[in-house]
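**Q** Below are the sequence and a predicted model for it; my questions follow.
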Amino acid sequence: MKIVTKQVSGTIMLHLEDGSKRFLVHEIGNEREFARTDTKAENTVLASFLNFLKSTLHIDVNDIRLVELTNTQTQGNNLPLYVFEMVSSEMTELPKGFAWETPESVRKILGTIEIEGVPLFE
């Protein structure tokens, strides 16, 4: 019997003081994707992603606000996509493999996945 590990993905839309926006992405070589983590049986899907943001990316989850939840299809598997927003005077430093990317980069990522309901980035 094959055990399937469920995952959850997400991004943070960072509103900078100069009016520009950046999005949290995971860098794999030259490729970009939304950050993702395995869900934990003892946590809800949302709690699993929030714990990932806290423990892996050192994001203060008290500084973010959930603005969108949609479902994506990746390789035939459902993958929830959470979109948070955060206001900051500067980009928070992220660990290796993660970066703050431009909206254009995020549009490319969105073009590679099947989305059920499109998130609105205002």
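**A** Structure's in. What do you need?
**Q** hey, let's count contacts and neighbours off CA atoms from now on
**A** Noted.
**Q** what's the longest strand in the chain?
**A** strand 77-88 (DSSP state E).
**Q** Comparison target, given below:
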Amino acid sequence: MTKENIVAGTIMITNKAEETFFLVAVEGESNTLPTVEMSGEGKSPLGSIMESLLKHVNVDSESLRLLDLTNIRGNGRNIPLFVFDALEKPADVDTVLTDRSHFAWKKSSDITEILTDWELGGVPIYH
């Protein structure tokens, strides 16, 4: 396994109609989990991914709560995965995106397609 200082994360948000969506990164015709390289500035994995996600989603950081922490494995990589839940419930989830060309909201059925290339583990691995 190769060592990489990458952390992944997503935000789960529910709109006023009670539909739930997950934040994904758009890469050409496909979607993937948002990732960020850990900075050498001493930030924790949690701080690194939270800061990155908040650059692309206009929600109050106080409205995010950590829902799940796991590890994803695949393609010779082990990456911690943080899943946040946003307490805010916008009428239209696209209104909280700051960069619609690189990020989108996908329903849970779509997110399972993204996870098919990864094996989920219960314990995060940090490098």
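**A** Nice, thanks for sending it over. Treat the numbers as computed from the prediction; the structure is a model and nothing was measured.
**Q** Tell me how the two chains score on TM-score.
**A** Once superposed, the chains reach a TM-score of 0.84 (TM-score structural alignment, normalised by the length of the first structure), with 115 aligned residues with a CA RMSD of 1.8 Å.
**Q** in the longest strand of the first structure, what counts as buried?
**A** Neighbour-count burial for strand 77-88 of the first structure flags 78-86 (criterion: 16 or more other CA atoms under 10 Å).
**Q** now, which of those sits nearest Glu42 of the first structure?
**A** Here the nearest of these to Glu42 of the first structure, counting by CA to CA, is Pro80; it sits at 17.5 Å.
**Q** how much space between the closest one and Leu46 of the first structure?
**A** Noted for Pro80 of the first structure: a distance of 9 Å to Leu46 of the first structure, by CA to CA, to the nearest Å.
**Q** for Thr11 of the first structure, same thing?
**A** Taking CA to CA, one finds Thr11 of the first structure at 12 Å from Leu46 of the first structure.
**Q** what's the distance between the helix or strand hosting Val7 of the second structure and the middle of its chain?
**A** Following DSSP states H and E, one finds Val7 of the second structure within strand 6-14. From the chain centre to the centre of strand 6-14 of the second structure is a distance of 2 Å (CA atoms, centre = their mean, to the nearest Å).
**Q** who touches it?
**A** With contact meaning CA atoms under 8 Å, 6 or more residues apart in numbering, strand 6-14 of the second structure is reached by 20-24, 33-38, 45, 48-50, 53, 79-90, 93.
**Q** Could you do stretch 86-95 of the first structure as well?
**A** Residues outside stretch 86-95 of the first structure that contact it (CA under 8 Å, 6+ apart) are 12-17, 56-58, 63-65, 100.
**Q** In it, which of the residues would be classed as buried?
**A** Judged by neighbour count (16+ other CA under 10 Å), stretch 86-95 of the first structure contains these buried residues: Met86.
**Q** That one: end-to-end distance?
**A** Using CA to CA, the end-to-end distance of stretch 86-95 of the first structure comes to 18 Å.
**Q** Now do the helices in the first structure.
**A** 45-55, 103-110 (DSSP state H).
**Q** tell me what the first one is packed against?
**A** With contacts defined as 3 or more CA pairs under 8 Å, 6 or more residues apart in numbering; DSSP states H and E, the secondary structure elements packing on helix 45-55 of the first structure are strand 7-16, strand 35-38.
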